[in-house]
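Chemist: Dropping the sequence and predicted coords here.
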Amino acid sequence: MAHRSFGKHKWASWKGRAQRCRRVVGTTAAVSAFLASGWAPLACGPTARADVFDAVIDQVLDAITGSWAGLAGVSGAVSEFGGLGGGAAGVGSMAAGPLNGWVQGLEQDWINSGLGQQVDTVLNSWFTLVDPTSGACGLICNGTDGVDGVGGGLIFGDAGNSAQPMSQNLLVDPGFEMADPSASGYSGVTIPGWTETGTPTVIAYGTLRGYPSPLSFPFPKLPAFLGFPQHAPAGTPAGDDVFAGGGPVATSSISQTVDLTGAAGTPYTLSADLGGQGLNPSYASVQVTFFGSNGNVLGTGSLSPVTVWDRLGITGFEQRDISGTVPEGTTSAQVTTIFHDENPFLGNYNGAYAANESFTVGDPNLTAATLTPPVSDVGHLDHVFLIYLENKGVGDIVGSPNAPYINNLIKTEDFDSNYFALGHPSDPNYIRVMGGSGFGIDYNPDTDVVTAPSLMQEMDQAGISWAGYEQGIAPGTVITPQDSVEATPFGLFTYVYDNTPAYLQEHIVPQADLSSALQNPSTFPSFAWVEPDEANNMEGPVNTFGSALQWLISQLTTHQYNIAAGDQYLQQTISTIENSPTWTDPNEKDAIFITWDEDFNNLSLGIDNQGNNVPLIVIPNQGAVTAGDMQAGPFTTDAYYNQYSLMATIEDALRTTPGTLAPLTANDMYAPPMNAFWK
């Protein structure tokens, strides 16, 4: 996919230099409008370094240091300048006076200061409005390298070097086109080629905005003008129809590392379209960090953010770019985009956006890396158990006096402190693990809603057995399609919901049958989803006045409702599994994955919002440790994983032959598998 590469401004230092340029389209004006504003004297100056201030000040400095002949050249140079076009690239460079370097430093210090960037943005935007064809980059700015026809600022700033060849954009998938965009805008996704933290997302332009509903039906969508950005920024390459955002809650980031071997000492350019949502003050920042061969930081450069004030509270984007010189000794660079969540309003949605990111250097031989799925170290498992609890974040569980058993597991087994659910409310967080997408669902459906392929379908095709063990189903129950959607996600997929009664009876099982099924390892399902009922899943129950009151009090206080019941449920269930022949057989490689569907902010009201950081506990049996190279507890990692990582790990662990359990979407294909739990 082609992505634009913005030009580079020429600087005297390797440090990142920021220039802010507001996009202005559809407006032209006569140069006389500029002259009438009181800047007319600037139209008469010599052709030094492509700007008027430099030309005049050089002559004055020459005079001060004894070069009277240079000063005499001012009048001749004035007649040659001839107007505002003097900022165009390609004009001659005047010989530097003795103090020229000092003045040059003052100019660049102003251009790159915070105040200078703010002032220059206004001046340059106004200048672009009144004379968009001048050939200068603005009033106070630096010209571009590798591009003809764009010079330094009319007041001051360096001209670019049009002869400087630049590389292609070195970022992998800089326009985020390889991602499967969130159809609701309220779920995190995998962004191929980028390393994530938190719950960043990718959204298509024109997506209408809703609000997560805890009910069995969605809330109405908002009008388009209140929705996500409806149109791509000007200059976006054809076919690039998505942008990245901070996601449903909390601060998130994406980053990638670029090989710069041989590029030290060459110019670089970093650029992006940054923006935000309406009055939401969340904003995006982009930084490049240069590293030496031993990992030491050699320098940085940062784009100026686009604040809600820059946008005037209007949803959209503005261009930002910086240029500089790659520090000597550099072998790699990391480009990081942080989506800063500053939203004080209901739900705390992170409305920071970025699009069209670009990083180039002055070495045309360098190219972007090839996009490939992450390497998996996940080993084969004979049985995978998944136990899903509800609505508790890491802060609610770790150290809780109501969860002594769980906290003992955290201390003695494998634990990841940096695992994330990817949205609200509950059901989409179940669907993602089995379908590889949220499918735009932002409510809790009570019937089948997904017609896309699923992991259940793939397991059936590969001959891999699976079952859902539900505590809420009484022994001897004749399973109906509605039973298949009550607790586990299986029936939310049409493939399961519309299947035969015998199929449902085989795959949707009362948890009371779990103990007997575990007696024979050869017949126990390879994948078992074990699900507590409302009384034990840590969310409910709320079916009586007393329980509803307790739930409400917990919303407003300690967020501990039902944790003790869930803790006891886990102790009983895990004891049943660990004391069974399926678990204790030394030839069987088994593992239990315990996690929560979302944090306490399940109503998207911002209550106990932990950014959807939820606990993940992994318990391997002895066979998985000795023969399967899993980490024996106690083991703790802070490796970033999310629900698509869980799906990818299940696929890798249960895959018996190459080609089976293939990734269903870009989300599970490019999500980082849980390699940390394997040696």
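Modeler: Looks like it came in fine.
Chemist: From now on I want contacts and neighbour counts done on CA atoms only, so please keep to that.
Modeler: Will do.
Chemist: Please enumerate the helices of the stretch 451-600 of the chain.
Modeler: Secondary structure of the stretch 451-600 of the chain (DSSP state H, counting those that start in this stretch): helices at 455-462, 494-497, 501-507, 514-517, 545-556, 563-578, 581-584.
Chemist: Turn those helices into a markdown table, including distance to Pro615 and mean neighbour count.
Modeler: Shown next, in a markdown table, are the helices of the stretch 451-600 of the chain (distance: least, Cα to Cα, whole Å; neighbours: other Cα atoms under 10 Å):
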| stretch | distance to Pro615 | mean neighbour count |
| --- | --- | --- |
| helix 455-462 | 23 | 17 |
| helix 494-497 | 29 | 20 |
| helix 501-507 | 27 | 16 |
| helix 514-517 | 24 | 15 |
| helix 545-556 | 19 | 14 |
| helix 563-578 | 13 | 17 |
| helix 581-584 | 23 | 20 |
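Chemist: try this one next to it:
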Amino acid sequence: MVSVKFITAITLALAATVSAAPASHGHKTPSHHQKLVHGKYFDRFMIVVLENQDYEAVVADPYFGSLAKKHHGNLLTNYLATTHPSEPNYIAMIGGSTFGNDDDSDVSYNEKSIVDILEPRGISWKEYAEDYIPGPNGDCAMDSAQSKNVYRRKHNPFISFSTVTSNPARCKNIVPGSQLAVDLKAKNLPQFMFYTPNMNNDGHDTTLAYASNWTHSFIEPLLANKDFTKDTAVLLTWDESKNYSNTDQVWSVLVGGAVKAKRNNVDNTKYNHYSILATIEKNWKLHNLGQNDANATAFKW
């Protein structure tokens, strides 16, 4: 398990952003020297995905249950995951389809993903995966597990697309989670960020309480940092429900400087994981992938 000392260290790093910044790799990402591609609702979007809990349990947690109101965001009370188990949900978020996947095995799809609609418009992206170890020269690491098994490939959807892993420049945009603090300090955050906690922090191998404590330590310093929150929307969500026999409703919240609070900080609109792509496409006027994103409901602002 990750120690409290380790979590505290990461929290302080994000809060103060004092990490040394190495040279960046891969596609250029916007910084204070570069012009953002402005969107209709937000200029940056981050997704943080946690693991395997029912909506009712999460909303009853003291921290998760109060997060939307505390940060003037919105609780999405009718948000559904796509399927079971974990991996196809992650793939759906960036690919618009599960492509028939119904397990957590290592897969590789020669299909378009969100990357293929962001890059033509010059919109930068990164996958921040905790405890991920890139291959030599920043190549995509195809291992199922790394770093004492707290990283999982199945929770890093970009690795499941050969259209990403066969491209060295794209591989360099899949980085360890610790790179987030570096990019924040350098004012070099990408415009689309997918953050994958490790197997302890996402609650998969621990508990809801552990995931709650980690989320508090991770997201609070970010939301207190004006360089991060300005024109940024953050979706905190869960990959799937714990109970396979229910509707697959998952707790999801939108927070950040770009989010406008609705009445009682609640949005009852029916959404699902495909709504992520629909929202990105609507915000930046992008083509859709021709998958389930084409008819999905975008988040309402």
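Modeler: Perfect, thanks for sending it. No experiment lies behind these values; they were computed from the predicted model shown.
Chemist: Superposing both, give me the TM-score.
Modeler: TM-score for the superposed chains, counting by TM-score structural alignment, normalised by the length of the second structure: 0.76, backed by 252 aligned residues with a Cα RMSD of 2.4 Å.
Chemist: Output the helices of the stretch 451-600 of the first structure in JSON lines; the columns should cover distance to Ser400 of the first structure.
Modeler: As requested, these are exported to JSON lines (distance: least, Cα to Cα, whole Å):
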{"stretch": "helix 455-462", "distance to Ser400 of the first structure": "34"}
{"stretch": "helix 494-497", "distance to Ser400 of the first structure": "38"}
{"stretch": "helix 501-507", "distance to Ser400 of the first structure": "35"}
{"stretch": "helix 514-517", "distance to Ser400 of the first structure": "29"}
{"stretch": "helix 545-556", "distance to Ser400 of the first structure": "14"}
{"stretch": "helix 563-578", "distance to Ser400 of the first structure": "9"}
{"stretch": "helix 581-584", "distance to Ser400 of the first structure": "29"}
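Chemist: quick one, which of these is nearest to Val618 of the first structure?
Modeler: Val618 of the first structure sits nearest to helix 563-578 of all those, at 11.7 Å, using Cα to Cα.
Chemist: For the closest one, grab the matching residue range in the second structure.
Modeler: Mapped onto the second structure using TM-score structural alignment, helix 563-578 of the first structure covers residues 208-223.
Chemist: Give me the mean deviation of that stretch from the first structure.
Modeler: Stretch 208-223 of the second structure differs from its equivalent in the first structure by a mean of 1.5 Å after superposition (mean Cα distance after the TM-score superposition for the first structure).
Chemist: what sits up against that stretch?
Modeler: For stretch 208-223 of the second structure, contacts defined as Cα atoms under 8 Å, 6 or more residues apart in numbering pick out 7-8, 10-11, 14-15, 50, 53, 58, 61, 63-64, 200-203, 228-229, 256.
Chemist: Restricted to strands, list these.
Modeler: When those are checked against strands (DSSP state E), the matches are Leu50.
Chemist: among the contacts of stretch 208-223 of the second structure, which ones are buried?
Modeler: 7, 10-11, 14-15, 50, 53, 58, 63-64, 200-203, 228-229, 256 (16 or more other Cα atoms under 10 Å).
Chemist: Looking for the alignment partner of Tyr274 of the second structure in the first structure.
Modeler: Alignment note (TM-score structural alignment): Tyr274 of the second structure maps to Tyr644 of the first structure.
Chemist: what helix or strand does its match sit in?
Modeler: helix 643-654 (DSSP states H and E).
Chemist: can you check Phe45 of the second structure too?
Modeler: Going by DSSP H and E, Phe45 of the second structure is in strand 44-50.
Chemist: Report all helices and strands that that strand contacts.
Modeler: For strand 44-50 of the second structure, the elements it packs on are strand 192-196, strand 232-238, judged by 3 or more Cα pairs under 8 Å, 6 or more residues apart in numbering; DSSP states H and E.
Chemist: Apply 10 Å and report the result again.
Modeler: Under the contact definition 3 or more Cα pairs under 10 Å, 6 or more residues apart in numbering; DSSP states H and E, strand 44-50 of the second structure sits against strand 125-129, strand 192-196, helix 208-223, helix 226-229, strand 232-238, strand 253-255, helix 274-284.
Chemist: how about the residue mapped onto Tyr41 of the second structure from the first structure, secondary structure?
Modeler: Residue pairing (TM-score structural alignment): Tyr41 of the second structure is matched to His380 of the first structure. Here His380 of the first structure is recorded as coil under DSSP: H, G, I helix; E, B strand; the rest coil.
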